[in-house]
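Asks: generate coordinates for the sequence data below:
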Amino acid sequence: MFSSIGIPGLIIILVIILIIFGPSKLPKLGRSIGESMKNFKESTKGVMDDDDEVKKEEKL
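Replies: Below is the predicted model of the structure:
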């Protein structure tokens, strides 16, 4: 996905984000995105674990 954008495209995107949110909001934005990704991974792991348990019970 990112291989088609290239380095110049990524730099332009980062500059636009910097202009929109400003330098003071970027750390907060990055932290909230990181926490969201962590919560998403934890919830999908829980769903996958539940799915594995259901499959094990069906085999019995």
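Asks: from here on, just use CA atoms for contacts and neighbour counts.
Replies: Noted.
Asks: which SSE is the residue nearest in space to the middle of the chain in?
Replies: The centre of the chain sits closest to Met37, judged by C-alpha atoms, centre = their mean, with a distance of 4.0 Å. Using DSSP states H and E, Met37 sits in helix 26-59.
Asks: how about this one, so we can line them up?
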Amino acid sequence: MGALSPWHIILVAIVALLLFGPNKLPELGRGFGKMFREFKDATSGNGGNNTSDDQPAPVRKEINPAEVTNAETGQINK
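Replies: Okay, here's the model as predicted:
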């Protein structure tokens, strides 16, 4: 099975034009473009989350069990 020749591409374009009509083809092209763009973003790891890269992750403080605050008295147990 070889590559597509120009005749194959023309035949596919004519069949698409007959099936969907000239008014629907631009919408289908935009849909395919959006699908490929989302697929590329998902495979590259972007996922479209640009806002999370702008803000650093919050720093988590480690809790030492020996220094836990007593909820009843409000004092730190050491």
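Asks: got a TM-score for the two of them?
Replies: After superposition, the two chains reach a TM-score (TM-score structural alignment, normalised by the length of the first structure) of 0.68; 46 aligned residues with a C-alpha RMSD of 1.9 Å.
Asks: that older thread, kindly provide the distance from the residue nearest to the centre of the first structure to Lys45 of the first structure.
Replies: Distance, Met37 of the first structure to Lys45 of the first structure, by C-alpha to C-alpha, to the nearest Å: 12 Å.
Asks: where in the first structure does stretch 52-67 of the second structure fall?
Replies: Under TM-score structural alignment, the alignment places stretch 52-67 of the second structure onto no residue of the first structure.
Asks: give me the helices and strands touching the helix holding Met37 of the first structure, please.
Replies: Contact here means 3 or more C-alpha pairs under 8 Å, 6 or more residues apart in numbering; DSSP states H and E; on that basis helix 26-59 of the first structure packs against no helix or strand.
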